[in-house]
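K.L.:
no sequence on this one, just coordinates:
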């Protein structure tokens, strides 16, 4: 007799998302590290995202708290890992991420750089190794330095290569950033405190303290377990996409978690044994859960299949051509619009739903005020360009507008 899979509705998934991802005042974290642990990893392609993802989910958050976790306590580690994306992960998870995903990414980055150096400059792998040794030796002496200062100490980093030759966006760049990226991907150096504000993308670099080396298969099971705990129910396609693994590695890791199959209506999903979503109903929610989440927030980018929390008709308004999502407005586990900070510092929003009321307007205004207080006068501008972001940049848009 065939096993009957437990059926999990979209409403159940959204309710679980709100609780697990700390999207109500009742579930807000009291420490920066708690936010990172709840989400497994914080997107860090845009530096401000790390700070704003924390601010949306933590009581009394300040930029200084996040900076302390990143650059003083180093309880959070910035890594190039899943899908060749920069993430910030809890320090105890760094060896798992390194072995399960970053190691493969680093190997690809090294091959690509070696090919560029050989084809364009005639340099072999021994030449690259000697330059890398000079970089680590320079950082041992400098302690912390940006790419320009490192290149002054290692002049060979100033040699130039052509990226995307023949394309409209062809560029001629120093090899310094490519070399530093490879070293960072391999865990030999890491990004330290940025120059300028906490939202700056110009980082200083420091040497990395070595961490335990784990077997790749064991690490993939651990990462899949963490992902299921934070994002489940998920489909096989979700796991493959989020991790960047091939299908064989994904199936093996999923089997290692002991995951239970569930019926999501349109697809087979997976949860960990004993997942709360399999238990009794959590009751009817009375508190409205409203959040303003930043560009590439881990919740918005947590699944490949997004129809259960985003109306497919609105995707083109929120995502750019590369699949990156702009800042979003959430209510009860659904994306209902987007937001942006204007040049004058005001937070403006546009909703993509006609289902609005005064209570929702008030809740959004409260979150906008909380975000404004966190920013403390700093101006941020997302790099993701979407139609909705274009409209919100116009002066005619008023703070927390509800345009449908």
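P.N.:
That came through fine. Note that the structure is a prediction, hence the values are computed from the model and not measured.
K.L.:
drop to CA atoms for contacts and neighbour counts, all remaining ones
P.N.:
Will do.
K.L.:
from residue 269, how far out is residue 251?
P.N.:
13 Å (Cα to Cα, to the nearest Å).
K.L.:
quick check, central residue of this structure?
P.N.:
In the chain, the residue lying closest to the centroid (Cα atoms, centre = their mean) is residue 43, at 1.4 Å.
K.L.:
in whichever helix or strand residue 162 is part of, which residues are buried?
P.N.:
Using DSSP states H and E, residue 162 falls within strand 160-163. For strand 160-163, burial by neighbour count (16 or more other Cα atoms under 10 Å) applies to 160-161.
K.L.:
run the chain-centre distance for that strand.
P.N.:
28 Å (Cα atoms, centre = their mean, to the nearest Å).
K.L.:
which parts of the next helix or strand after it are buried?
P.N.:
Counting by DSSP H and E, the next helix or strand C-terminal to strand 160-163 is strand 171-174. Residues of strand 171-174 classed as buried by neighbour count (16+ other Cα under 10 Å): residue 174.
K.L.:
just checking, what packs against the next helix-or-strand element following strand 171-174?
P.N.:
Heading C-terminal from strand 171-174, the first helix or strand you meet, by DSSP H and E, is helix 176-185. For helix 176-185, the packing partners by 3 or more Cα pairs under 8 Å, 6 or more residues apart in numbering; DSSP states H and E come out as strand 76-80, helix 103-116, helix 147-153, strand 189-194.
K.L.:
10 Å instead, please
P.N.:
Contacts defined by 3 or more Cα pairs under 10 Å, 6 or more residues apart in numbering; DSSP states H and E place helix 176-185 against strand 76-80, helix 103-116, helix 125-142, helix 147-153, strand 189-194, strand 203-207.
K.L.:
tilt between it and strand 189-194?
P.N.:
110 degrees (axes from the mean of the first three to the mean of the last three Cα atoms, to 10 degrees).
K.L.:
what angle do helix 176-185 and strand 76-80 make?
P.N.:
Using the same axes, to 10 degrees: helix 176-185 against strand 76-80 is 120 degrees.
K.L.:
determine the angle, from 0 to 180 degrees, between helix 176-185 and helix 125-142.
P.N.:
Going by the same axes, to 10 degrees, helix 176-185 makes 80 degrees with helix 125-142.
K.L.:
flag every buried residue along helix 176-185.
P.N.:
Within helix 176-185, the residues that count as buried by 16+ other Cα under 10 Å are 176, 178-185.
K.L.:
let's bring in a second model and compare:
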């Protein structure tokens, strides 16, 4: 039983989910700063729609994720970590503690309905929270509000109020959920995935990973797919000789193809054509590309480069 095969099963890439709730129960969250990429990640796990009791907000690593509403406890756990980490940058942007404190009730006042960012910045100015829309101040204030449990961001990129109605949970529970979604994994992987400091991930309880063997599973994954993002050391899935073709910097991953958990190719879409660059022998991905074409509603054509 190889680690990649077990990770494919944990990520529901070789055992498709029945819907978005089932998927998030297994994988905990989908990376969601890019909504089309999140939809591709769900498709690769058997899910065609993101409709359901899900919330898009800032969570692990301080980045946007799609979570089940019952798992919003993670905002209360991780939010203070990222609020503290962003304090210096907020100060540089003129976002004082006093202004940030005033902004939270102001947001609750003006967000009677979802608003786009420009409209939201305008409404805040009307109630005395003035931000330079040309600067990074709005983005950092809205992130502060999200980490404070006040703000969420819809799949349509509008902002709305966040309501957290679940009991608080601790690091041990997040570790358990990470291992369920990414196991086998190490505390270093957990720290890299969550954004927690190393001191917070010591003395974690033992978690047993579910066994799984290779199934011949082939999946075409997008550029923010969680499969590789869950680990600090990705060498079990990605040969270091090919890493630079996939890990291009800034947390960005080139869309890639995995077979039984090993990255074997990169790909890109050019109109209705899917260009695939294999690292060795060509993987049998015709069925996956056809399904991706149906999902994107294009008459997919596979080409090799």
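P.N.:
Everything's here; your move. This is a predicted model, so every value here is computed, not measured.
K.L.:
return the most buried member of the helices and strands packed on helix 176-185 of the first structure.
P.N.:
Of all these, strand 76-80 has the most neighbours on average by mean count of other Cα atoms under 10 Å, namely a mean of 25.
K.L.:
mean deviation of that one from the second structure?
P.N.:
In the superposition with the second structure, the average deviation recorded for strand 76-80 of the first structure is 2.0 Å (mean Cα distance after the TM-score superposition for the first structure).
K.L.:
sorry, back to before: give me the helices and strands touching the strand holding residue 162 of the first structure, please.
P.N.:
helix 103-116, strand 171-174.
K.L.:
pipe these into CSV and attach distance to residue 398 of the first structure per row.
P.N.:
Compiled in CSV, these are given as follows (distance: least, Cα to Cα, whole Å):
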stretch, distance to residue 398 of the first structure
helix 103-116, 43
strand 171-174, 39
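K.L.:
the aligned residue in the first structure for residue 241 of the second structure: neighbour count?
P.N.:
Alignment note: residue 241 of the second structure maps to residue 313 in the first structure; criterion TM-score structural alignment. Taking other Cα atoms under 10 Å as the criterion, the count of residues near residue 313 of the first structure is 9.
K.L.:
just say helix, strand or coil for residue 313 of the first structure.
P.N.:
helix (DSSP: H, G, I helix; E, B strand; the rest coil).
K.L.:
mind listing what it touches?
P.N.:
Contacts for residue 313 of the first structure were tallied using Cα atoms under 10 Å, 6 or more residues apart in numbering; they are 307, 352.
K.L.:
what's the closest of the helices and strands packed on strand 160-163 of the first structure to residue 230 of the first structure?
P.N.:
Residue 230 of the first structure lies closest to helix 103-116 among these, at 23.1 Å (Cα to Cα).
K.L.:
how big is the offset of that closest one relative to the second structure?
P.N.:
Taken over the aligned residues, the distance from helix 103-116 of the first structure to the second structure averages 3.0 Å (mean Cα distance after the TM-score superposition for the first structure).
K.L.:
strands along the second structure, start to end?
P.N.:
With strands called from DSSP state E, the second structure shows them at 29-31, 54-58, 64-68, 151-153, 159-161, 218-221, 247-249, 252-253, 256-259, 262-270, 273-278, 301-304.
K.L.:
chain center to the last one, what's the gap?
P.N.:
It stands for strand 301-304 of the second structure. Remark: strand 301-304 of the second structure is offset 28 Å from the chain centroid, using Cα atoms, centre = their mean.
K.L.:
which elements pack onto it?
P.N.:
In terms of contacts (3+ Cα pairs under 10 Å, 6+ apart), strand 301-304 of the second structure is packed against strand 262-270, strand 273-278, helix 286-296.
K.L.:
before we move on, what about the third one?
P.N.:
In terms of contact count using 3+ Cα pairs under 10 Å, 6+ apart, strand 64-68 of the second structure is assigned the packing partners helix 20-27, strand 29-31, helix 35-43, strand 54-58, strand 151-153.
K.L.:
that strand aligns to what range in the first structure?
P.N.:
Under TM-score structural alignment, the match for strand 64-68 of the second structure in the first structure covers residues 86-90.
K.L.:
could you dump the helices and strands packed on strand 64-68 of the second structure to TSV with distance to residue 164 of the second structure?
P.N.:
Listed next are those as TSV, based on distance: least, Cα to Cα, whole Å:
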stretch	distance to residue 164 of the second structure
helix 20-27	17
strand 29-31	16
helix 35-43	22
strand 54-58	10
strand 151-153	10
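K.L.:
quick check: nearest residue in space to residue 240 of the first structure, chain neighbours excluded?
P.N.:
Once flanking residues are discounted, residue 240 of the first structure sits nearest to residue 250: 5.9 Å by Cα to Cα, 6 or more residues apart in numbering.
K.L.:
tell me the counterpart of the one you found in the second structure.
P.N.:
When the second structure is aligned by TM-score structural alignment, residue 250 of the first structure is paired with residue 201.
K.L.:
in contact with its match, which residues are there?
P.N.:
Contacts of residue 201 of the second structure (Cα under 10 Å, 6+ apart): 171-172, 175, 187-188, 190-191, 194.
K.L.:
do you know how far the nearest residue to residue 71 of the second structure once chain neighbours are set aside is from residue 11 of the second structure?
P.N.:
Excluding its sequence neighbours, the residue lying closest to residue 71 of the second structure (Cα to Cα, 6+ apart) is residue 166, at 7.4 Å. Applying Cα to Cα, the value for residue 166 of the second structure to residue 11 of the second structure is 24 Å.
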